[in-house]
Structure formats: C-alpha cells, structure tokens
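S.K.: just coords:
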C-alpha cells in the first residue's frame, strides 16, 4: 500500500504539472480569440464565463490523454533512472502490481473526463450558442449572410448555395464550432445531403466529402457514393440568392455516444499501453500474437462498419486506442503466467 501510494503520487504530480503547462500553451490562442469576440460585442460580456468554460472543458478532452501519457513516461523514466524501480522489483513489487497505481491515479481522471464530455460540455455549449444567438440575429462572413442555426454536436453547421450565371454551383460550408471562428470550405459538387454527423457533399467526380459535426475544422473523404446513409430532417429557407438549411438538434441526431467518451477513456488507456511497453517488455515470442490481435481487431471493426453502413472515420480515437488495450492485456497475461499466477 505504501508503494502504491508513492507511485500514484508521483504519477499525479507529473500529470498535474504537464496538464498545466499544456493547458496554458493550448488555451492561449483560443482564449485570445474569445476575448477579442467579447470586446467586439459578438459575445455578451455577461456570458463570458460560460464561453470561457466551454473553451476550458473542450481543452480538457485534448490535454488529458496527452498529459496522462507523458506523465506515465516521465514517471517511469525517473523511477528507473534513480534505481527506485530496481529496488521495488527486488522487494517483490513486480510489474503486475505496478499496474494498480496507474488505475488508482488515472481512473478518476478518466471518469471525470467522461462526465465532462457527456454532461458538462453539452450543457455549456448550448448555453454558449444561446448567448451567441442573442448577441445578433445573423452571422456575416464576407458577402454571405446566414442566420445562426441550431446547434449540431459540438457547434453550428451551416451551408449556403450560390448558382453563377453559367450554371455552375458553389457550396460555401461554414462550421462555427466551440473553439474556432467561422471557417469556409468551397467545393464544386453535384449534390448535398444532410447526414447524422454533419453534411455530405457528393462532388462532380463521384468523390464523397463529409464535413462532420464532431471534428473541429476537419474534412474527411470517402471513396464511394452512399457511404453515409443516416438521414436527419432538413428545413430550407430562402435568404437572398442563397439557400440555407437548418439541421435540427433532436437527441437522435447528436454525437454518437462512443465518440464522446473516446478521448476521456484514451486518457486511461494510453498510460497502460506505455506501461506494458516500458515495464512488462513482452518477450519476442509475444510480438507475433500481439500483432495478430491488432490485425484481428481491425478486420472485425471493418466488417462491423460495413454491416452498419457507418463511415470508418466516425470514431478514429477508438480505432487507434483499442489495439493498445489488446496489447496491454496480452502483456499482462504473459507476465501473469511467468509469475506462476495462471
């Protein structure tokens, strides 16, 4: 118990320091933009606390996995460098027992992250969108005027259509999210469709381009038509020479549950993966089954994606981190057998 508290304290101390440093660095640019919007009157001053709260909670989901992984790496490095790890191993405190401090240190952190993602952030995001809507009836970007629309996932998604004299149409796509200002993506296209997580653009060359509501300023490409088939209701209204569509915000059209909790869970899984590589150090014979486990996961995942007709890009974090869990569990099993526990 004494060693458990010692290692957990070292991990949490490193995690706190790294989180503060990364937080100040990453919050700088977005905080500057937010304060500028408040000064310009785009955001009511009385709502500044809500807007800043959304910025900080959004930042948490990014900083937590990074700081957890870095804290694990730096703590293990320091313990090995100071010979404290050798002393613990010599006293019978083996690699399997060393996994408990990681769970004690980072499980509460991951649970807090899940709560923030599922409850805190959506609530504050809706309050922020309400404040921004109250600040002005319209959002003006260049020559395009589009009404502020319903929230979709992590922000507001708007697209407007312009048809030129020669019959060519351009689609102006705006994603007004919680961290950035309004961005514009222009694409020649054949059709545009609303889907569960954003907007699907079918381009003239047959390429399908999806701008989702989960990722921030991210455009993900698919290789064929009809990849995204989850439809949402769509309301159209005329605004000058543009057609603006509103995507509704009913619960069934919000972000997928797994995509909301993937980053917080990654904050717990990454340290275990680093631990399995640095401490357990699987024998060479264990590399082959570990690779088979990773390849098997991707094969099963791709089959499931095909059956559900879901885009593979729907949840990149879980695709990336889940194999790490398999490698870690396999390493623990090998170590457990080595210590005579199985």
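M.R.: Received it, and whenever you're ready, just let me know what you need. It should be emphasised that the depicted structure is a prediction, and the values quoted were computed from it without experimental measurement.
S.K.: Please count neighbours and contacts with C-alpha atoms only from this point.
M.R.: Noted.
S.K.: all helices of the chain, in order?
M.R.: Listed in chain order, the helices of the chain (DSSP state H) span residues 2-40, 48-81, 84-90, 99-115, 121-135, 257-275, 287-308, 316-338.
S.K.: got the ones you listed as CSV, with mean neighbour count and distance to residue 229 columns?
M.R.: Below are these laid out as CSV (neighbours: other C-alpha atoms under 10 Å; distance: least, C-alpha to C-alpha, whole Å):
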stretch, mean neighbour count, distance to residue 229
helix 2-40, 16, 34
helix 48-81, 19, 29
helix 84-90, 14, 53
helix 99-115, 19, 28
helix 121-135, 18, 25
helix 257-275, 22, 18
helix 287-308, 13, 10
helix 316-338, 17, 19
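S.K.: A further structure is provided below for comparison with the first:
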C-alpha cells in the first residue's frame, strides 16, 4: 500500500514524465510528418496512408522515448522537491533513498514492463506493419501517376504522362513521351484506362490514338495509328522481409543465433533494462541544494544519457562483429552504469552502513 508521501512523489514524477514524453514525441513526430508529407508530394505514398504510418511510427518512437522521458521526469520532479526544500523536510521525517526507490518502483516497474513489451514485441510488429503499409501505399501511388491535369513521371521508364481529365475510370486526352534506348516515343490517345489481366499484370490501355517513333537528330519519323494499344506497367520489387531484423520476432532472433540477430535481441532488451538503471541513477543525480535551479541537473542528465546510449550502440556493434561474446551481450554496459550510480549514492549518504541503517540522516550530507 502506498503512503501519502509515495503518492505525492509519484504524482510529481508522472506529471513531469507525461510532459517530457509529450514534448519529445511532438518534436520527433513533426519531423516524421514532414518526411511523410514530402513522400506524398513526390507521389511515393498516397496522402491517406500518412496517418497509418504516423500511428505505427509512434509505437517505434515510444520504445526509445519512454525510458529517457521517465529519467528526465524523475530528475525534474526530485529537483523541484530539493529546490523548494520539500525533500529536506521529507528526509527529516525519515524518507531516505530507499524509500524514494520504493516510491519510484510503483510507477517505474509497470512503465518499464510496458517498454519491454513494446521493445520485444510491439515495435517489431509495428515495423512489419509499416513495411506492409508502405508496400501497399507505393502500389496505390503507382496508380496516382495517372491523375489528370499535371505532367507526371512514369515509374520504371524515362518519360512523362499527362491526361487532360478523368471521367470515372476513363482518362481523356492522354499524352505519353518516353525513350526506348536512343529512340523517342510519343503517344497521343483520345482515351485510356488501367486494366488488370487474369495473371495480375496491369496495363494502360489506350484507344483511338497515334504512336510516333523519332530518332533524335534525324528527320526520320514513323507514325502509326491504333484503335487499341496496351502498355504493360512495371511492378515494384518486393524487398524481402527476412532481410529486415527490426521486423523479426524474438523467437526468430534466438533461433537464428547469428551475431547480428543476437545483437538485435540484446538491443531490444536494453531499452527496459536501461530505463530501470537510469531510474536508479536519477536519485543521486537529482540531488541539489535549494540555491540551485530545478533544471541544474537536467543538462548533466542529458549528458549521462548520451554517454549511456553511445556505449549501448558501441556494444551492439561489437556484438555484431563478434568482438565480445554473445553471453555477455550489453549487460556489461548496464553493470558499469549501475555500479557508478550505487557508488555515487553511497558517497552522498556516508557509506553503506549509514545508507542502510539510518536513511533519514542522509539529509545532513
């Protein structure tokens, strides 16, 4: 059962965590939204696929954002308590680091369990869904090249397409200019439509038009009239899903056992473990004097996180290159930061004996 002080500390941490998470998510998703808008403007994806991709991308970002946001939220919450001398009053009443950790555990453990699920299962499923949405979106975007009223580049060919207007599924006033080797081809048709045969191949079927074949630099030209003329449309290559480690399930990574797959597994596991380690580190890092601002340790916290994440990234590369054994994984990075946090905590509280036996006296350190 939570005490009044524990509920009070948790409320402060939660409010700061939600604020930091929201701010960071808005910044990152704004950049991602601009990227998707650019892809939609260039015709790579249709506009109605943007929101699906945004939602799935949010799941991926939360895996990284939640641990750092919770770390910063703890720093901000405890920093305010220290600045307003509330923490000094709590310590005088016997609230030491151990009770702080107990209070933080009520919210840190459920949040990191959520991060663990997102990292191990949710994010790979989101990555696979993003891949599938992008493939479907690109297939739909290939049909968007036939939207009337503008010159559009032909996918898979060196040329452009133009149609004057659309009537249902029928295009009116079709113009195509393309190159076949050194030969320039110009096609003008009264109408056209996209059709799919029984085998699933798509064709642009043109009716009542002319086809001109020209040689650049020469007056030679061949003109032919047609009543019906079909042009096969190129199909986009499907990238292999097995080549994307970020979409693989945990059981597939463990079954494979290759250095690259094991490095991916340890990286996913590092997100929730790192969040817990950062929570332990936040308690000694947040300690300030009342004369210092509540944001005094925020910059230091960001530096610590950057160093921690860079060590994890370096360890992942070493795992892929088999420079460290697989069983060691990234645990050495977590252990290094955890030992530094515990030593810092013991130093602030006068050693292990005083820290464990008389936590309330830590206020005088």
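M.R.: Good, I have the coordinates. Predicted model only: the values in this text are computed from it and were never measured.
S.K.: Could I get the helices of structure 1 in a markdown table, plus columns for distance to residue 172 of structure 1?
M.R.: Shown next, in a markdown table, are the helices of structure 1 (distance: least, C-alpha to C-alpha, whole Å):
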| stretch | distance to residue 172 of structure 1 |
| --- | --- |
| helix 2-40 | 23 |
| helix 48-81 | 26 |
| helix 84-90 | 57 |
| helix 99-115 | 34 |
| helix 121-135 | 21 |
| helix 257-275 | 27 |
| helix 287-308 | 30 |
| helix 316-338 | 26 |
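S.K.: out of the ones you listed, nearest to residue 185 of structure 1?
M.R.: helix 2-40 (20.4 Å; C-alpha to C-alpha).
S.K.: Superpose on structure 2 and give me the mean offset of that closest one.
M.R.: On superposition with structure 2, the mean distance recorded for helix 2-40 of structure 1 (mean C-alpha distance after the TM-score superposition for structure 1) is 1.4 Å.
S.K.: what helices or strands is that helix leaning on?
M.R.: Using 3 or more C-alpha pairs under 8 Å, 6 or more residues apart in numbering; DSSP states H and E, the elements in contact with helix 2-40 of structure 1 are helix 48-81, helix 99-115.
S.K.: quick one: which of these is nearest residue 237 of structure 1?
M.R.: Comparing those by their distance to residue 237 of structure 1 (C-alpha to C-alpha), the top pick is helix 48-81, with 29.1 Å.
S.K.: quick one on the thing from earlier: looking at the helices and strands packed on helix 2-40 of structure 1, which is closest to residue 279 of structure 1?
M.R.: For the helices and strands packed on helix 2-40 of structure 1, distance to residue 279 of structure 1 was read as C-alpha to C-alpha. The smallest value, 8.2 Å, belongs to helix 48-81.
S.K.: coming back round to it: which one of the helices of structure 1 lies nearest to residue 147 of structure 1?
M.R.: helix 121-135 (9.1 Å).
S.K.: Compute the inter-axis angle for the closest one and helix 99-115.
M.R.: What separates the directions of helix 121-135 of structure 1 and helix 99-115 is an angle of 30 degrees, with axes from the mean of the first three to the mean of the last three C-alpha atoms, to 10 degrees.
S.K.: Strands of the stretch 101-250 of structure 2, residue ranges please.
M.R.: Here the stretch 101-250 of structure 2 has its strands, by DSSP state E, counting those that start in this stretch, at 152-153, 159-167, 170-180, 183-196, 202-214, 221-232.
S.K.: can I get those strands in CSV with distance to residue 38 of structure 2 and mean neighbour count?
M.R.: Output for the strands of the stretch 101-250 of structure 2, formatted as CSV (distance: least, C-alpha to C-alpha, whole Å; neighbours: other C-alpha atoms under 10 Å):
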stretch, distance to residue 38 of structure 2, mean neighbour count
strand 152-153, 16, 19
strand 159-167, 20, 18
strand 170-180, 25, 17
strand 183-196, 26, 18
strand 202-214, 27, 18
strand 221-232, 28, 13
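S.K.: Including distance to residue 43 of structure 2, could the ones you listed go into TSV?
M.R.: Output for the strands of the stretch 101-250 of structure 2, formatted as TSV (distance: least, C-alpha to C-alpha, whole Å):
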stretch	distance to residue 43 of structure 2
strand 152-153	9
strand 159-167	13
strand 170-180	18
strand 183-196	18
strand 202-214	18
strand 221-232	20
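S.K.: quick one: which of these is nearest residue 128 of structure 2?
M.R.: strand 202-214 (26.2 Å).
S.K.: Would you check the span in structure 1 matched by that closest one?
M.R.: Following TM-score structural alignment, the aligned partner range for strand 202-214 of structure 2 in structure 1 is empty.
S.K.: Alright, I will stop here.
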